[in-house]
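Chemist: Predicted model and sequence follow; I will ask about them next.
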Amino acid sequence: MSTSYSIRQTSSTGGSSMGLGGFGGGPSRFSSVHLENYGAPNMFGGTGGRGVSASKTRLVSGLGSGLSNGYGGDFISSFSVGGGDVFLPGGEKETMQNLNNRLASYLEKVRSLEEANTKLEIQIREWYQKQGPGPEHDYSSYYKMIEDLQNKILAANMDNARVLLQLDNAKLAADDFRTKYENELAIRMSVEADINGLRKVLDELTLYKADQEMQIESMKEELIYLKKNHEEEMNALRGQVGGRVNVEVDAAPPVDLTKILADMRNQYEIMAEKNRKDAETWFFSKSEELNREVATHAEQIQTSKSEITDLKRDLQGLEIELQTQLSMKAALEGTLAETEGRYCMQLSQIQDLISSVEAQLADLRSDMERQSYEYKVLLDVKSRLEMEIATYRRLLEGEESIASSKKDVSQTTRKVRTIIEECVDGKIVSSREQVHHSTY
């Protein structure tokens, strides 16, 4: 719907022929100024977007020179002065036409800027709607399921780690039993070697004992042989003594053979007993020494075996603990790598979000700066329009003041009738008429 105001003004002047510029003689003049609504409510706040125009029959020349620095050079003019019977001087008519063109240009510029502002607001609203959070979904029902699944995954990981640890412990125990078996086998072979060595020593001692027994037997046989010889000699001597002849011979005293044989027997028995005792003493001493050495070596071997067993047990415990720590370290490293990967992904997502928000902020800042610049331009245009409207007002008021200040010889009576019609879509809605009387 377009609304327009039409102001028609007629003036009649009566008086002597000495009026200004040929305005005497009572001719009637009619002028019309028509201004349509261009939809600029922001520029003229109190009029609701409707343009208001006023026209006088006369304007003071020189307005174009004072307002020549305008903005209407590149806009389409839509503000015109109607009525071909306006009797204005050439300079005033051109000035009026220039001002009308510039005002129309300003209104056209305001309309285009408002349309651009409306489009920009729509774009900003659409952008905020697009960038706003989407419809929120209620995932609270899945939280418990997710938590249960996470707990199950954690429990499965713990069970897997426990099974792996038990498997490693079983492998270590098998290795330990294998090592113990090898150690026991080595100890058994060492003991068998010692037993074989002791058997060799026993065989040597048995041979030595048999040799000594043979020596004893030979000495006994020799003793028996000596006894037999002694008895034979004794019997022979007794037989010789049986046919006794008393012969007295002066000779040395005879040798007592019995005593000599007894002494020899005693000496042989003493020697045999001594040799037997020496052999027994040597055998027992060697046996005791060998037993002591065997016992000492056995104790040392047993002590060494105990120490080796303790050390192996400690080594096994340390190896098990080492494997446990290594498994724990591997699990912690895997958890750390997973956590680092997850947080790196979250950090990259947050950085992407920050970059997107920063880009949006930069775009918004540039849009705000552009809108601020356009707002300043609009304020400048508004101020200039207000200045030109004020200039119109001063010109219109100045015409009356100039007309009243000039003196004329004759009295002139001027009657001005102004008809204001409001048209909506080409139809006259209301019409008002004002009549002004002025005397010169």
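Modeler: Thanks, I have the structure now. Residues are numbered from 1 along each chain as shown.
Chemist: Please count neighbours and contacts with C-alpha atoms only from this point.
Modeler: Will do.
Chemist: What segments of this structure are strands?
Modeler: 3-14, 28-36, 80-82, 413-424, 427-439 (DSSP state E).
Chemist: Please tabulate those in a markdown table and include mean neighbour count as additional columns.
Modeler: Below are those laid out as a markdown table (neighbours: other C-alpha atoms under 10 Å):
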| stretch | mean neighbour count |
| --- | --- |
| strand 3-14 | 20 |
| strand 28-36 | 19 |
| strand 80-82 | 16 |
| strand 413-424 | 17 |
| strand 427-439 | 11 |
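Chemist: Of all these, which one is nearest residue 372?
Modeler: Across those, residue 372 has its closest neighbour in strand 28-36 (29.2 Å, C-alpha to C-alpha).
Chemist: can you give me the helices in the stretch 101-250 of the chain?
Modeler: 140-242 (DSSP state H, counting those that start in this stretch).
Chemist: on that earlier part again, adding distance to residue 391 as columns, could you present the strands of the chain in a markdown table?
Modeler: As requested, the strands of the chain are exported to a markdown table (distance: least, C-alpha to C-alpha, whole Å):
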| stretch | distance to residue 391 |
| --- | --- |
| strand 3-14 | 20 |
| strand 28-36 | 17 |
| strand 80-82 | 18 |
| strand 413-424 | 22 |
| strand 427-439 | 23 |
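Chemist: second one coming, line it up with the first:
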Amino acid sequence: MSCCSSSIRSGRAVRNFSSSSTALAGNRRSFSSASCHWGGGMGYRGLGYFSSRSVDGVGFSRRRTAVGRSPPPRRGYGFGAAGTGFGYRGAGFGYRVGGVSRLCTITPITVNEQLLQPLKLELDPNVQTVKYQEKEQIKTLNNKFASFIDQVRLLEQQNKVLETKWSFLQGQKHRKDTIPPALEACVGTLKKKLEALGCNRAQLETDLREAQQALETNKKMYKDECSQRTCAEGELIALKKDADCFFLNKAELQAKVESLKDEAEFLRVFHAEQTHQLRAQIADTLVVVQMDNSRDLDLGGITGDVRAQYEDIARRSRAEAQAWYENKFEELRATAGRNTDILRETKTKIAELRRSVQRLSGDVGSAKDQRCKLEAAVASAERRGERTVKDAKHKLAELEAALQQTKAELTRQLRENQELMDVKLALGTEIVTYRKLLEGEESR
């Protein structure tokens, strides 16, 4: 009789295989056989393994037979047990057959002579080789199975880790709905800031255009004033030339007047000297004229007439020269007055133009400063807007990358879980195959 048992405790399948014996009561001779001890255990959270001792008894153990005399009749007994067990996640199976043999009644011992004859065992010499090969094959399969069990243990640990991550990710799904509103609020705030910056930029661009238009107008006015100043400077140069010519003419005329005055004075002195000489000659000369006519010659009257004529001629010449010089002098004075007025007006215009140029230069400088400030403000607003948009895009890219990474991690975990399930099914199939092999070997 034989007995096979299997027990499972706390997720660990413990299986012990005891020896098997057969007792023949009622015969004078008895035979007993014992199978090799085989034992092992499977268990790590329901995952089994075979120890090195199980190599000797996995489905292919051979019974060894011993022949001898039986003990005294009242002391003969026999029991046997053989069993196997598998455990995975707390599951197992086993069978138990047989029990302790009952004590037989005392019977007379008879000797079978045929049993005393030598046995003729015709053993095949290849049986040991086949047994050794089967034993080595069983060892190889057992080692492979042990490696599979280790892999299953590792995969089970990874599966637990993945289950923990999966539960963590399932818990994060409740917070997933809160992320998009926060992101939308952040994006909405950034959009509002961007719109405000766009409005400010439009306002600044309008101010810049107005400043540029004012600058162009001031430039045009400045160019007009510069052209007018150039014309006025040309006119001033021409007036200066006319004034120089006038002063030269005035100097020439004054020189001529002085020369004419000197000439008139010389003529007057010369005329007076000649008159004086004539008077002296007349006074010193004693003329005795005897005429046969009785008329007297009035030399004093003639001399007076001649003197009067010369004086009249000199007076008229002096008056004409004086009148001509006075007219000429008045004309030159009037021309000088007009030129002086024109020069004064020109100087006034030049002063006004200079003041206008200075004022326009100040306006141009202030416009340039305002333009620089507006350009700096526009550039700063553009930089702030670009920085804000860049930060928003960077945050959005980070969130998308985190989302993609989470999806990829979830996909990888699902794939690994599927691989674990496939390995689990394959191991279950191999366990069933080993069980069938063990049952077949036990039945043999």
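Modeler: In hand now; what should we look at? Keep in mind the model is a prediction, meaning the values are calculated, not measured.
Chemist: quick one: TM-score?
Modeler: Once the chains are laid over each other, their TM-score by TM-score structural alignment, normalised by the length of structure 1 reads 0.44; 310 aligned residues with a C-alpha RMSD of 7.2 Å.
Chemist: among the strands of structure 1, which is nearest residue 113 of structure 1?
Modeler: When the strands of structure 1 are compared by C-alpha to C-alpha, strand 28-36 sits nearest residue 113 of structure 1, at 18.0 Å.
Chemist: helices and strands around that closest one, which ones?
Modeler: Under the contact criterion of 3 or more C-alpha pairs under 8 Å, 6 or more residues apart in numbering; DSSP states H and E, strand 28-36 of structure 1 touches strand 3-14, strand 80-82.
Chemist: the strands in structure 2, which residues?
Modeler: Under DSSP E, structure 2 gives strands at 7-9, 12-17, 30-34, 38-42, 64-68, 86-88, 91-93.
Chemist: tell me the angle of the longest one relative to strand 38-42?
Modeler: Using axes from the mean of the first three to the mean of the last three C-alpha atoms, to 10 degrees, one finds that strand 12-17 of structure 2 and strand 38-42 are set 180 degrees apart in direction.
Chemist: which other helices and strands contact strand 12-17 of structure 2?
Modeler: Looks like strand 12-17 of structure 2 contacts strand 7-9, strand 38-42, strand 86-88 (3+ C-alpha pairs under 8 Å, 6+ apart).
Chemist: Reformat the helices and strands packed on strand 28-36 of structure 1 as TSV; add distance to residue 180 of structure 1.
Modeler: TSV is the format used below for those (distance: least, C-alpha to C-alpha, whole Å):
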stretch	distance to residue 180 of structure 1
strand 3-14	113
strand 80-82	120
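Chemist: quick one: which of those strands is nearest residue 348 of structure 1?
Modeler: strand 3-14 (59.3 Å).
Chemist: Now do that closest one and strand 28-36, the angle between them.
Modeler: 170 degrees.
Chemist: on that earlier part again, what's the most buried one of the strands of structure 2?
Modeler: Mean neighbours per residue, mean count of other C-alpha atoms under 10 Å, is largest over the strands of structure 2 for strand 86-88, with a mean of 25.
Chemist: Please name whichever of the helices and strands packed on strand 28-36 of structure 1 is nearest to residue 393 of structure 1.
Modeler: Per C-alpha to C-alpha, nearest to residue 393 of structure 1 of those: strand 3-14, 16.2 Å.
Chemist: on contacts alone, who are the packing partners of that closest one?
Modeler: By 3+ C-alpha pairs under 8 Å, 6+ apart, strand 3-14 of structure 1 packs against strand 28-36, strand 413-424.
Chemist: Nearest to residue 367 of structure 1, out of those?
Modeler: That would be strand 28-36 among the helices and strands packed on strand 3-14 of structure 1, by C-alpha to C-alpha, at 32.7 Å.
Chemist: what's the angle between the closest one and strand 413-424?
Modeler: 30 degrees.
Chemist: Return the distance of strand 28-36 of structure 1 from the chain's centre.
Modeler: 77 Å (C-alpha atoms, centre = their mean, to the nearest Å).
Chemist: contacting residues for the residue nearest the centre of structure 2?
Modeler: The residue lying closest to the centre of structure 2 (C-alpha atoms, centre = their mean) is residue 390, at 6.0 Å. Contact analysis of residue 390 of structure 2 by C-alpha atoms under 8 Å, 6 or more residues apart in numbering lists nothing.
Chemist: coming back round to it: tabulate the helices and strands packed on strand 3-14 of structure 1 in JSON lines, adding columns for distance to residue 336 of structure 1.
Modeler: Output for these, formatted as JSON lines (distance: least, C-alpha to C-alpha, whole Å):
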{"stretch": "strand 28-36", "distance to residue 336 of structure 1": "76"}
{"stretch": "strand 413-424", "distance to residue 336 of structure 1": "79"}
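Chemist: Of all these, which one is nearest residue 394 of structure 1?
Modeler: That would be strand 28-36 among these, by C-alpha to C-alpha, at 17.8 Å.
Chemist: what's the closest of the strands of structure 2 to residue 232 of structure 2?
Modeler: Of all these, the one in closest proximity to residue 232 of structure 2, counting by C-alpha to C-alpha, is strand 86-88 (114.8 Å).
Chemist: Just list what that closest one packs against, helices and strands only.
Modeler: For strand 86-88 of structure 2, the packing partners by 3+ C-alpha pairs under 8 Å, 6+ apart are strand 12-17, strand 38-42, strand 91-93.
Chemist: Kindly recompute the last result at 7 Å.
Modeler: Secondary-structure packing of strand 86-88 of structure 2 (3 or more C-alpha pairs under 7 Å, 6 or more residues apart in numbering; DSSP states H and E): strand 12-17.
Chemist: out of the strands of structure 2, which comes closest to residue 428 of structure 2?
Modeler: Using C-alpha to C-alpha, the nearest of these to residue 428 of structure 2 is strand 86-88, at 8.8 Å.
Chemist: Let me see the contact set for residue 403 of structure 1.
Modeler: Contact criterion C-alpha atoms under 7 Å, 6 or more residues apart in numbering gives no residues in contact with residue 403 of structure 1.
Chemist: Check the gap between it and residue 427 of structure 1 for me.
Modeler: With distances taken as C-alpha to C-alpha, to the nearest Å, residue 403 of structure 1 is found 37 Å from residue 427 of structure 1.
Chemist: can you check residue 396 of structure 1 too?
Modeler: Distance, residue 396 of structure 1 to residue 427 of structure 1, by C-alpha to C-alpha: 29 Å.
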